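**Student:** okay, predicted coordinates and the sequence, questions at the end:
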Amino acid sequence: MRFYLLGVSLFCFYACIAIIPAIFFLFNIPVNYFEFPFALLVSFWCIWALQKQITNTLYVPAFLINLGCALILFVLTIIFCQNFYDTSFDGNWYHMDAVYNLAGGWSPVYEQLRPEQTSFCEKYLNHFPKLSWIYGASVYVFTDNLEAGKSATFLLSIASLCVWQYAAQKALKIPAFPAWIFALIIASNPVQMLNMLSFYTDGQLAAAYSIAIAFFILFTGDRSKVNLLLTLFTLAILANFKFTSAIYAGMLSLALFIFCWQQQFIQLKKLVFIFFAWTVFTYSVIGFNPYITNTMYNGNPLYPLSESSTSVFSRQAIYPANFLEMNWVEKFLSGIFAEPTWARNPDISYVKNLFHQTNLHSYTGGMPELAGFGPMIPEVLVILFPLFLAACFLIPLKVLKPVLILMGVIALTILINPEAWILRYVPQFWLFITAMLYLVWIQPKLKYLACLLALGLLLNNYMMVREYLIANSDKTQGLQNQFALIKKNIPDYQLYHGWTHSFKNRLGANGFDTAHLVWIPAEDTTAITFVGSLGARFRKIVK
């Protein structure tokens, strides 16, 4: 219970820091310094109220200990993440642009960014869901450190670990140690781990999805109002990360509605009112921009996706050449069983040679589009899937049925995504894999094989995370060394920020005069590229 309360507390920190500025946007109040401490105070009250409901009592010293531990972990996630530069492509391109503009006073409900205010991404920033960016901007404004704003994925991953170990014990009846192992597997979702040091939204989406499922499972067991509230609140947050996550949240909320209706422990009128209120709060309060503003000005809440998927996703540019003629199933399976790499037209993907060592270099820059869940997943699935089928025949239907229904709901949220072969777009597939593992584990005849597969999943994640952390540490150190070299004699160097606003801001944050940047062409052989930048360069002036 203690760790569960800790996880709920960490989740409350994230929720309040992200949602309160989103609500203030309705009153044309931009992100500011005072919102962060105000959000923390609101989260303290929420934690107090939730702890009282969850434990049916409130022992003040226990509350203070829980709150203190949560605050320490919260601060540690910020300290850890701010020591690394985000060197990812999309992070440097439009995610950091969004955070900078929000921190600089942009109020998206009342103002649209102009092209010159962004790095060729004003359509994304004006029309995409913004909750992850709002969190980043809030932390950035308060700490005066942009990199601190990317701590959200790490924070939510710890919350997921704490919530899931409790859900595994209480709802799934797993003993304490195996429950921690299952929770660790879920919380170390590769999408979360490989987005931990960047502003990518997918890691936060993955963690929030898994937390929502944990609250959902707990609610099906005890049907308490507090677990229903936590489930709905988590789904409201999930809906405001990306357009796809809005659909995921809608489908999960529909599943929750059907469950409540079938069980008949809430009157239908009251149930309809609860879910109507949730819809309004989710899409018209937190998500007024983009869902309502997109509808008002562009005729569709999912604009620009409503124009066509190619408006934000070009198959000819993104797909491996051999994927262009594949159907959904072929792409999905090929993406899972491929060699880990970034392969875009005219390059092609290659099927991984099972049970042979593979190159891990593709994981140094985050999650590759092929084999995104890791180098050992093909081998794990080849062994796990037949064991899962065997378990389905051996496990009593009463135990099997609810797990298969939940897996079916998760599978539907995967199937609706046409680009599910890029696994960071469907991080919930990791939960599907874990559910298969759970069914194998609860069958006594297969338990030891399940333990070996669990070890394989953890080893798979360790291999990826190790490559990722080492590479990001090296890139951060490399960029710091370049800055230090230039600072030894600034007048001797010319600087160019590349094609992104974010690196210009990064230069300014490191004490460089951004008013005197000069264009340095890529063909200049005397120029050196800044580590982790998008075309930023510097050169020594020849006298």
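**Tutor:** Perfect, thanks for sending it.
**Student:** please make it C-alpha for all contacts and neighbour counts, starting now.
**Tutor:** OK.
**Student:** outside of the helix or strand containing Leu235 itself, list whatever touches it.
**Tutor:** Following DSSP states H and E, one finds Leu235 within helix 225-238. When contacts are defined by CA atoms under 8 Å, 6 or more residues apart in numbering, helix 225-238 is touched by residues 15, 50, 53-54, 131, 205, 208-209, 211-213, 215-216, 218-219, 245-246, 248-249, 252-253, 278, 281-282.
**Student:** inside strands: which ones of the residues you listed?
**Tutor:** Using DSSP state E, no member of the contacts of helix 225-238 sits in strands.
**Student:** of the residues you listed, just the buried ones, ChimeraX syntax please.
**Tutor:** Command for ChimeraX, covering only those of these found buried under the criterion 16 or more other CA atoms under 10 Å:
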select :15,50,54,131,205,208,209,211,212,213,215,216,218,219,245,246,248,249,252,253,278,281,282
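**Student:** circling back: how far is the helix holding Leu235 from where the chain is centred?
**Tutor:** 17 Å (CA atoms, centre = their mean, to the nearest Å).
**Student:** next up, a second structure to put side by side with the first:
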Amino acid sequence: MNNRVSLIGYLLLVFTGINLLAASFLVIMNQSIHGYIFIFSFFVSLIFLFFATEREQRFSRKTVVNLVIFIIIIGGAIKISEKFYDFSYDGQAYHQEALIHMKDNWNPLYEQLTTGTAQDLWINHYAKGIWYLGTIIYELTGNIESAKAFNFVLLISTFLILVGYLQTKLNNVGLVIVVSSLMVLSPVVTNQIFTNYNDFFIVLLIINLIVGYLNYYETPNYKILINIFISIILLVNIKFTALGYALILTGIPILLYIYNFYIAKASRKEKKQKILLLAFTICSSFIVAIAFVGSSSYIKNTITKGHPFYPLAGEGKVDIITVNSPAGLSDLNRIEKMYVSIFSETYNGLEEEPKTKFPLSVSKEEIFYSKATDTRIGGFGPLFGLIVILTLCLSLIYYRKIDKEQGYVFLILVTVIMISIMINPEPWWARYVPQLWIIPLLFVLLIVINKIKSYVAYAILLVYMLNILIIGYATMGDLYNSQMAMEDQLESLKAYSNEAIPIEFGVYEANRARLEEYGINFKKVDSIEGCQNIIQLTYSTARACLDNQQN
């Protein structure tokens, strides 16, 4: 915690958490979410920086540099998010729509959204933590794309926290950076980081939470408890499944301390104090996460609909899986589904059944499907099946050489993570169980921490890198092409100034914010049927009719 890398990482996490808590307070007080929360959170974060820095260094040049780096990361995150459009389905269909309504003073706790569209159901009842954060930035900048800024803030925060922790375990800085990068740049993260999707937050916060539990187990202090507290609050309010994941992950400290009770040399009094403080932190974080931050979802859903997870559970629940499941999966159990997804060709369609493949092969079709924000089959990349096979080989070859205590800690981590994966009835979809990505990397870490020379371990890291390069190439290439196409279209629409351009938005009503911010004169219409000169926005259902327009 005392090194710069960890400190900046925790500072970014604290900043994110304060923004969420402050926004939740305003919602409960029946107030709108405002951009000044950002400024308030910044100054509160400075207080954390002051007390988290060693006393003799609080007014040193090093602290000033830390502050400058913090500001650069926050500012850079906002600028990057502003530059890239969200082309995802969920992002344009209801995530941005929720942001627009919250910016326009809709209070999700006391008011029911009644626009008459199908998106009302999801916006009214889904967990809203990420929307609170996005609304703060959106309200501050007036740019709806800037709402993605916390995507990059949390990504960098997780990376720095992980690097800081692994530096205490490994002397090889290069290896620490490589493993940390692979941990945080999973396919789900890579595919979704430039969108308003929220699945990728799950794996980042699970990493943060695991590091927090391990850190506290080894060197407990109040700064680590703050990390655990904020990580749980954020995780619980991403989506409903994340609440289950957060609860299951509490098995990590429980099992660690059960083991520690029999072997640690600390006195029983010291153990008791440490465990009680951690237990209090975890319990209070769940209470705050559900009853305070989650009041507009978990509590409101329970009161109004009889179930905290409505509309995915309870009376009148909506089945969103059947229509999204590829052919051939319905008759399989969850283990079979996960196996099929891992060892089949990467594919995002629904009509064809998954096709198993040779683990070393990568086809053009797989690269094409790897760019999707919600790739269904093979969503961890075309080489993840090979990674799993190599990991099994690694464990079989070297399990006898592992230090017993480290092996036990590793077993706890893997067991708890696997349980969190298998409680989900649909573990075939990578976006639903993004934490699966980190398990093979934990095997590699166990080997290198035990200073075992293994070509298999380095082969796994190499395949991980190739896998990410494939997905990054497909994702960034498609993003660049889409970005260029969208900018050309918006410029074309802006050039027509004779009269308001009729726009049929379809499902993507939120595209109105994009057009308004670009200065395009338009009017919403229900249909442009019969129009001869149509521009359909890239990756959008919005269509503009230019029949009566003149350049």
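**Tutor:** Perfect, thanks for sending it. Quick caveat, the model's predicted, so the values are computed rather than measured.
**Student:** the helix holding Leu235 of the first structure vs the second structure, mean deviation?
**Tutor:** Aligned to the second structure and superposed, helix 225-238 of the first structure gives a mean residue distance of 1.9 Å (mean CA distance after the TM-score superposition for the first structure).
**Student:** so where is the helix ranked longest in the second structure in the first structure?
**Tutor:** In the second structure, with assignment by DSSP state H, the single longest helix is helix 455-495. Per TM-score structural alignment, the counterpart of helix 455-495 of the second structure in the first structure is residues 448-488.
**Student:** centre of the chain versus the matching stretch, how much separation?
**Tutor:** On CA atoms, centre = their mean, the centre of stretch 448-488 of the first structure falls 18 Å from the chain's centre.
**Student:** one more: stretch 153-161 of the second structure?
**Tutor:** 11 Å.
**Student:** residues in contact with that stretch?
**Tutor:** 5-13, 16, 73-74, 77, 180-181, 184, 201, 204-205, 207-208, 211.
**Student:** looking at those residues, which are in helices?
**Tutor:** 5-13, 16, 73-74, 77, 180-181, 184, 201, 204-205, 207-208, 211.
**Student:** residues contacting the most centrally placed residue in the second structure?
**Tutor:** For the second structure, the residue sitting closest to the mean C-alpha position, by CA atoms, centre = their mean, is Phe201 at 1.5 Å. Applying CA under 8 Å, 6+ apart to Phe201 of the second structure gives the contacts 151, 154, 189, 235, 238.
**Student:** and which of the residues you listed is nearest to Arg400 of the second structure?
**Tutor:** Val189 (34.3 Å; CA to CA).
**Student:** the closest one: neighbouring residues, count only.
**Tutor:** 25 (other CA atoms under 10 Å).
**Student:** what does it align to in the first structure?
**Tutor:** Matched by TM-score structural alignment, Val189 of the second structure corresponds to Gln192 in the first structure.
**Student:** hmm, back to that, so the helix holding Leu235 of the first structure matches what in the second structure?
**Tutor:** Counting by TM-score structural alignment, helix 225-238 of the first structure sits on residues 222-235 of the second structure.
**Student:** let's verify Asp86 of the second structure: helix, strand, or coil?
**Tutor:** coil (DSSP: H, G, I helix; E, B strand; the rest coil).
**Student:** excluding residues flanking it in the chain, which one is nearest it?
**Tutor:** Thr195 (4.8 Å; CA to CA, 6 or more residues apart in numbering).
**Student:** is it true that that neighbour touches His95?
**Tutor:** No: contact between Thr195 of the second structure and His95 fails when scored by CA atoms under 8 Å: they sit 9.5 Å apart.
**Student:** ranges for the helices of the stretch 251-400 of the second structure?
**Tutor:** Using DSSP state H, counting those that start in this stretch, the helices of the stretch 251-400 of the second structure run over 251-263, 268-287, 298-305, 334-342, 364-369, 384-398.
**Student:** next, the contact list for the counterpart of Phe343 of the second structure in the first structure, please.
**Tutor:** Aligned counterpart of Phe343 of the second structure in the first structure: Phe337 (TM-score structural alignment). For Phe337 of the first structure, the contacting residues are 351-352, 371, 377-378, by CA under 8 Å, 6+ apart.
**Student:** neighbour-wise, which of those leads?
**Tutor:** Ala371 (28 neighbours).
**Student:** ok, now which ones touch the equivalent of that residue over in the second structure?
**Tutor:** With TM-score structural alignment defining the correspondence, Ala371 of the first structure maps onto Gly378 in the second structure. Gly378 of the second structure sits next to 341-347, 384, 430 when contact means CA under 8 Å, 6+ apart.
**Student:** ok, and the most crowded of the residues you listed?
**Tutor:** Highest count within the contacts of Gly378 of the second structure by other CA under 10 Å belongs to Thr346, 29 neighbours.
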